[in-house]
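1. next come a sequence and a model predicted from it.
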Amino acid sequence: MFFDRPESGELSVLVHLELPLPIEQNDSREFEELVLSAGGDPVAMITGSRPAPSAKYFVGTGKLDELLSAVREHEAQIVIFNHELSPSQERNLEQALECRVLDRTGLILDIFAQRARTHEGKLQVELAQLKHMSTRLIRGWTHLERQKGGIGMRGPGETQLETDRRLLRARIKAIGKRLDKVRKQREQGRRSRLRADIPTVSLVGYTNAGKSTLFNAVTDSDVYAEDQLFATLDPTMRRISVPDLGATIMADTVGFISNLPHRLVEAFRATLEEAASADLLLHLIDAADDERARNIEQVNEVLEEIGAHTLPQLLVYNKIDLLQEMAPRLDRDDQGRPIAVWLSARKLAETGEGRDLLEAAIAELLTENVVHQNIILATDEGSLRARLFRQNAVQNERYLADGRCELEIRLPESDLRRILSAESLTLEDLTLNDQFGVDGQQIAS
């Protein structure tokens, strides 16, 4: 029902009004990109300004006549508003314009329905659509607002509208239960990673900032990545190995957008919890976007809404290949901590340019002490050797004349302590070579 798509783009008339503050303002350029992402074919953009939305039509009567003329001139199939419409406004507009009318929330929901690939993603989209539809049911059933009649159908009964509302409530409840199960499964996975002491890095950012392109470049994956809004909907997680850090989980999440409807945030809470529970957020920013400061603010607002605003953040300014003579670089604060990395995800995928800066910043923010030294293992300590190899902590290995094994290891101190604890050992139990590290000491970076 929700995932059947027309074969060709629908002719669309767009409506964007400038309204006074404190009403949220939406970007008209971004609105047009949303329509294109949904598969619409914009044939006209109706703009204007009002001191306040009209209660009946949202627009005034003069603008309504202009809209009707545009619909008839272009034989448009749908009128899309860059604003939130009430159910009554939507019904009144459809009656006056004699075509379908969609608001900003409905448009974003339609895009999400197209992008959903996994069972979980489709459930989340359907939940959001059902909640949105529940307030608009009467539009399709105005001819059935009487109780059913006929032999065997008389009596109190219920109207068709009441029946549909009851069925919707039951479906919403069923989907909610299934998503609660998904949430519990994700929580179990997070607890497992916590027990294994594997840090999680989540990619967040405004839609079309290049998160999936960077994710594919770093993890050697093939997640769907296109130059369009909301190309990624379903979360994807991959295990990577970061120098000086070891095994790490990287998560690619759905992009954010200005004035993201609350019902979408609620429906996708199970997905967004991956970001809220991460050890580090990589906040990806389109460096070439003129609205990047506004986009950063919008992402931070959504992060605050899901309770992730207190997590450590590393700003990653992407698409520097679109800027003149811009080379990858790492910015630090007054205390020397990494705060921003400038790179091109596309070039990183092609040549690896900028990968070292990104990985160094991630490792530095996620580890306080990195142990780099040579240790000597006895012939009966093969289990410890195997654990160190599984952690990708061994840089070099050589065997001594007496059969013992010398390993050059580099890994976070917390990981080394965890591995030694599993072997009932401590740092003091290690046999160290006289020459280890860079200057003969444990190195903290």
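-> Thanks, I have it.
2. going forward, measure contacts and count neighbours with C-alpha atoms only.
-> Noted.
3. who's in contact with Leu264?
-> Val125, Ala128 (C-alpha atoms under 8 Å, 6 or more residues apart in numbering).
4. one more to weigh against that first structure:
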Amino acid sequence: MIDKKKVTSEKAVLIGVVTQLQDEDQSKEFLDELEFLVNTAGGVSIKRFTQKLEKPHPKTFIGSGKLEDVKRYIDTHHVGTAIFDDELSPAQLRNIEKVLDCKILDRTNLILDIFAQRAQTSYARTQVALAQCQYLLPRLTKLWTHLDKQKGGIGLRGPGETEIETDRRIVRDQIDVLKKRLKVIDKQMAIQRKNRGKMVRVALVGYTNVGKSTLMNVISKSDVFAENKLFATLDTTVRKVVVKNIPFLMADTVGFIRKLPTQLVESFKSTLDEVREADFLLHVVDVSHKNFEDHIASVNQILLDIKSADKPTMMVFNMIDAYTHETIDEDDLVTEKTAEHYTLEELQKSWMSKMGNNCVFISALHKENLEDFKSRVYEEVKKIHIQRFPYNNFLYDEYSEEEA
């Protein structure tokens, strides 16, 4: 049966490199993630090209011979898009376009396109527009022909302003407008955060598509958009949550990803401010992903970059219902483990429980072990609450049994 989606979707080839800093396994994983990004953007990947190089070619990213192979495949199979798994320099982009003669995207451009699709509020759209302009500015070519009819005449001859210079000026002006707009919104959001009073603030952080929004919905009984796609959530959602007798604010933030474009980190400053100003972080991890340790490292690096790595943090290993790894019992070399072999007790005794001082294993989708999760969150929030309101300690002696 023909998949109608694949027939109508934009066809693309994916191109990556194997280098000293990125071995074959890592390259494959990055291309898997790139393919997921392509699917999220509405396209379909039909072919992958990789090449072993000491480092990406400074002119064409991959060697000229491999680029010719890509060219032949694109022409033969009528492919309209080539997507590279790293950010291309302006020179690389121009050189590749001359050879392939098709739409060229890099990982950064693809992520920006997904963000543009996913942005729902005017604030998110402004953030994405700024990131796109900052990415576009050094890569401008003669994309438009709006000056085709501008010609010199008597008394008008001279150096004038070329089309590319005009385009750059237009984009720079647009960047200035967007930055001013964001400053106004940033001030409004800062006031909103101050107006929330002294309530304890908890932020959900983690790699993209690990179930943060699903967990948010379960805990806060809200209806945050959740979907099995990368960057399903762009707009930060803040909900009031009450566990036992303590109210606190929980924020669902945009998911992180490896090779996160620097333009997005800058333009999504206020979104990341929710993390910076949080009292406690819930680092959600998709434990069923084979490379979840790399995801943890990537998130920790971004937290370090935004000066939030030293905040109190709980590791929340989500999707335990889908965990099928074979290293849960390193002493058992005979019995092949299957998903049904892995009990919650086994996970709690595994090496994963030692990855942080505070870990919990849950399934947000199937609401497994959520009571333990709530109790742990309660204890952490309670510590912060007591420090902030030392005269309200009597509240913890007796509390309502009704929980969120």
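-> Thanks, I have the structure now. Fair warning: this is a prediction, and the values are worked out from it, not measured in the lab.
5. now for the helix or strand hosting Val171 of structure 2, which elements pack on it?
-> Following DSSP states H and E, one finds Val171 of structure 2 within helix 163-195. On a contact count with 3 or more C-alpha pairs under 8 Å, 6 or more residues apart in numbering; DSSP states H and E, helix 163-195 of structure 2 meets helix 122-136.
6. residue range for the helix it packs on in structure 1?
-> The aligned range for helix 122-136 of structure 2 in structure 1 is 119-133, by TM-score structural alignment.
7. ditto for stretch 171-178 of structure 2
-> Residue span in structure 1 matched to stretch 171-178 of structure 2, by TM-score structural alignment: 168-175.
8. run the chain-centre distance for the matching stretch.
-> Relative to its chain's centre, stretch 168-175 of structure 1 lies at 25 Å (C-alpha atoms, centre = their mean, to the nearest Å).
9. let me see the ranges of the strands in the stretch 251-400 of structure 1.
-> Applying DSSP state E, counting those that start in this stretch to the stretch 251-400 of structure 1 gives strands spanning 280-286, 313-318, 329-332, 338-342, 370-377, 394-399.
10. just these: most buried one?
-> Of all the strands of the stretch 251-400 of structure 1, strand 280-286 carries the top mean neighbour count, a mean of 25, counting by mean count of other C-alpha atoms under 10 Å.
11. how far apart are whatever helix or strand comes next after the helix holding Val171 of structure 2 and its match in structure 1?
-> Going down the chain from helix 163-195 of structure 2, the next helix or strand is strand 201-206, by DSSP H and E. Mean deviation of strand 201-206 of structure 2 relative to structure 1 after superposition (mean C-alpha distance after the TM-score superposition for structure 1): 0.5 Å.
12. strand 201-206 of structure 2 packs against which elements?
-> helix 212-220, strand 246-252, helix 269-276, strand 280-286, helix 292-305.
13. my guess is Ser28 of structure 1 contacts Leu14, does it?
-> No: with contact defined as C-alpha atoms under 8 Å, Ser28 of structure 1 does not reach Leu14; the gap is 9.4 Å.
14. how about the contacts made by Glu274 of structure 1?
-> Ser202, Ala251.
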